[in-house]
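Participant: pasting the sequence and the predicted model now:
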Amino acid sequence: MRLFLAVAVLMLAFVAYTEAQEEETVQQKLSNLGDQMTEMGKNLAEKAKTTFDELSNSQFASDTRDWFTKHIEQLKSKFGDVAQ
């Protein structure tokens, strides 16, 4: 009787051990890969947006926009004078 009990306990221990070490299926791996790619894409988009905002709001960009606006207005006024 003790032998059967020992075998049963060993079988339960073996089952618990093998269930604890289950490998991921291909479907689970692909799902995890998809989740990781989505997260990486979100992070990349957020970093790109932050960088673009920083560049747009920089002093250099502001000065450049002002310079172009000033010169375009000067050209418009010169062409307006020529047309009259």
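Facilitator: That came in fine, so what should we check first?
Participant: make it CA atoms for all contacts and neighbour counts henceforth
Facilitator: Will do.
Participant: Asp81 - how many residues pack around it?
Facilitator: A count of neighbours around Asp81, defined by other C-alpha atoms under 10 Å, yields 9.
Participant: ditto for Val7
Facilitator: Val7 has 11 neighbours, counted by other C-alpha under 10 Å.
Participant: that one and Ala13: what is the separation?
Facilitator: From Val7 across to Ala13, the span is 10 Å (C-alpha to C-alpha, to the nearest Å).
Participant: try this one next to it:
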Amino acid sequence: MKLLVAISVLVLVLAAHSNAEEEATVEQRFVQFQQQMQTLTDDIAEKTKTALEQFHTSDFAVKTKNFFTEQFEKLKVKMEETFPPQN
């Protein structure tokens, strides 16, 4: 009977010891959290950069830029006609 109890206690101690080693320390958890946040921010930054590049080269952006350039040139010509430079 004593041998059975001793073996049971030994098994429980080994089980408790092996479970204790599997748990991460607070420092390890912070390092893992930092790595996850770094991965997340890198992913968001890359997706944002890609989206902005696609928007910048999109048909809408190009046409809008050309429209405003044409309007500015027309306004510039009109201003020069209305207020000629005085030399």
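Facilitator: Nice, I can see it. Just so we're clear, the structure is a prediction, and the values are computed from it rather than from any experiment.
Participant: superposed on the first structure, what's the mean shift for the longest helix along the second structure?
Facilitator: Ranked by residue count and defined by DSSP state H, the top helix of the second structure is helix 26-56. In the superposition against the first structure, helix 26-56 of the second structure averages 0.4 Å from its aligned positions (mean C-alpha distance after the TM-score superposition for the first structure).
Participant: mean shift between the helix or strand following that helix and the first structure?
Facilitator: Using DSSP states H and E, the helix or strand that directly follows helix 26-56 of the second structure along the chain is helix 59-82. Its matched residues in the first structure lie on average 0.6 Å from helix 59-82 of the second structure after superposition (mean C-alpha distance after the TM-score superposition for the first structure).
Participant: onto which residues of the first structure does helix 59-82 of the second structure map?
Facilitator: Using TM-score structural alignment, helix 59-82 of the second structure corresponds to residues 59-82 of the first structure.
Participant: flag every buried residue along the matching stretch.
Facilitator: For stretch 59-82 of the first structure, the neighbour count (16 or more other C-alpha atoms under 10 Å) marks no residue as buried.
Participant: just to revisit the earlier point, what about the longest helix of the second structure, distance to the chain center?
Facilitator: 3 Å (C-alpha atoms, centre = their mean, to the nearest Å).
Participant: and the angle for that helix with helix 59-82?
Facilitator: Angular relation of helix 26-56 of the second structure and helix 59-82 on a 0 to 180 degree scale: 50 degrees, by axes from the mean of the first three to the mean of the last three C-alpha atoms, to 10 degrees.
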